[in-house]
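*Asks:* give the three-dimensional model of this entry:
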Amino acid sequence: MPESDCLFCKIREGAIPAKIVYQDEHCLAFEDINPQAPTHVLFIPRKHIPTVNDLTEEDRALVGSLYLGAAKVARERGHGDSGYRVVMNTQRDAGQTVFHIHLHLLAGRPLHWPPG
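*Replies:* As a prediction, this is how the structure comes out:
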């Protein structure tokens, strides 16, 4: 999918509104429009990368920034001690519906394992 058709690229560019909760030079985070937990935030890289399979060595710091941002938002929202989940789905069978990698931060309720 070209960047011009990517929902998350459109959010990144401000063409589609989103409730932004965090950003740095590598990533942008916003509230999920279909939350699966009281806290459900999506962290996307500013660079368009369709799936985890498309990551390269040069993306190492970028992916790390997604996790650092998620930990910061989780702590700010009071979930640092109680717990939270971060997950990145890859391809359709794993539940990926937008093909721009994104890290889900889920918290605010007990999260069971396995997830489903």
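*Asks:* when you work out contacts or count neighbours from here on, use the C-alpha atoms and nothing else.
*Replies:* Will do.
*Asks:* which residues touch the strand or helix carrying Ala29?
*Replies:* Taking DSSP states H and E as the definition, one finds Ala29 inside strand 27-31. Contact with strand 27-31 is made by 12, 18-23, 40-46, 62, 65-66, as judged by CA atoms under 8 Å, 6 or more residues apart in numbering.
*Asks:* what about 6 Å?
*Replies:* Lys19, Ile20, Val21, Tyr22, Val41, Leu42, Phe43, Ile44, Pro45, Arg46 (CA atoms under 6 Å, 6 or more residues apart in numbering).
*Asks:* going by neighbour count, which of the residues you listed are buried?
*Replies:* Buried members of the contacts of strand 27-31, counted by 16 or more other CA atoms under 10 Å: Tyr22, Val41, Leu42, Phe43, Ile44, Pro45, Arg46.
*Asks:* quick one more, to check against the first:
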Amino acid sequence: MDANWQPVQGSNPGAAVAVGDWRAQVHPETRSRIAGRILEALKKLIPVSEPFGLYELQKIAVRFEHKIYAAAINQSDYLRKISLKLLSMETKAQQAPGNAQLNPNQNNPQLRMT
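*Replies:* Okay, here's the model as predicted:
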């Protein structure tokens, strides 16, 4: 391959990007909303009370979204991976000891009706 090779500039330079790279079609607002959803899921898993803790969770959410965005092979793959991870996080949040719904008669056999 020639070291001086450069892509040919046609009459529509954005056309190659739009066809070849799905990332060019994802709006920054969409990515921001997705990072916000990740943040909400993280807050359910890791409750924080101080502004610094919330800032750290925001950074984690943005990095996580970016990692999936960079690794996805297309927009469908990106959305599928995000959805699966959010579902997994919500399931973990519901199973966390502090969020468990305890039936009053569940652990006390003396209170059970027979």
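*Asks:* tm score of chain vs chain?
*Replies:* Scored by TM-score structural alignment, normalised by the length of the second structure, the superposition of the two chains gives a TM-score of 0.29; 50 aligned residues with a CA RMSD of 4.0 Å.
*Asks:* any chance of the buried ones among the contacts of strand 27-31 of the first structure in JSON lines, with secondary structure and distance to Leu105 of the first structure too?
*Replies:* JSON lines is the format used below for these (DSSP: H, G, I helix; E, B strand; the rest coil; distance: CA to CA, whole Å):
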{"residue": "Tyr22", "secondary structure": "strand", "distance to Leu105 of the first structure": "12"}
{"residue": "Val41", "secondary structure": "strand", "distance to Leu105 of the first structure": "5"}
{"residue": "Leu42", "secondary structure": "strand", "distance to Leu105 of the first structure": "6"}
{"residue": "Phe43", "secondary structure": "strand", "distance to Leu105 of the first structure": "8"}
{"residue": "Ile44", "secondary structure": "strand", "distance to Leu105 of the first structure": "11"}
{"residue": "Pro45", "secondary structure": "strand", "distance to Leu105 of the first structure": "14"}
{"residue": "Arg46", "secondary structure": "coil", "distance to Leu105 of the first structure": "17"}
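*Asks:* which two in these are spaced the farthest apart?
*Replies:* Using CA to CA, the pair of these lying farthest apart is Val41 and Arg46, separated by 15.5 Å.
*Asks:* tally of neighbours for Ile34 of the second structure?
*Replies:* By other CA atoms under 10 Å, 19 other residues sit near Ile34 of the second structure.
*Asks:* that one: which element?
*Replies:* Using DSSP H and E, Ile34 of the second structure maps to helix 28-45.
*Asks:* what lies in contact with that helix?
*Replies:* Outside helix 28-45 of the second structure, the residues that touch it by CA under 6 Å, 6+ apart are Gln58, Ala61, Val62, Glu65, Ala93.
*Asks:* and for the second one, the neighbour number?
*Replies:* Taking other CA under 10 Å as the neighbour definition, Ala61 of the second structure ends up with a count of 22.
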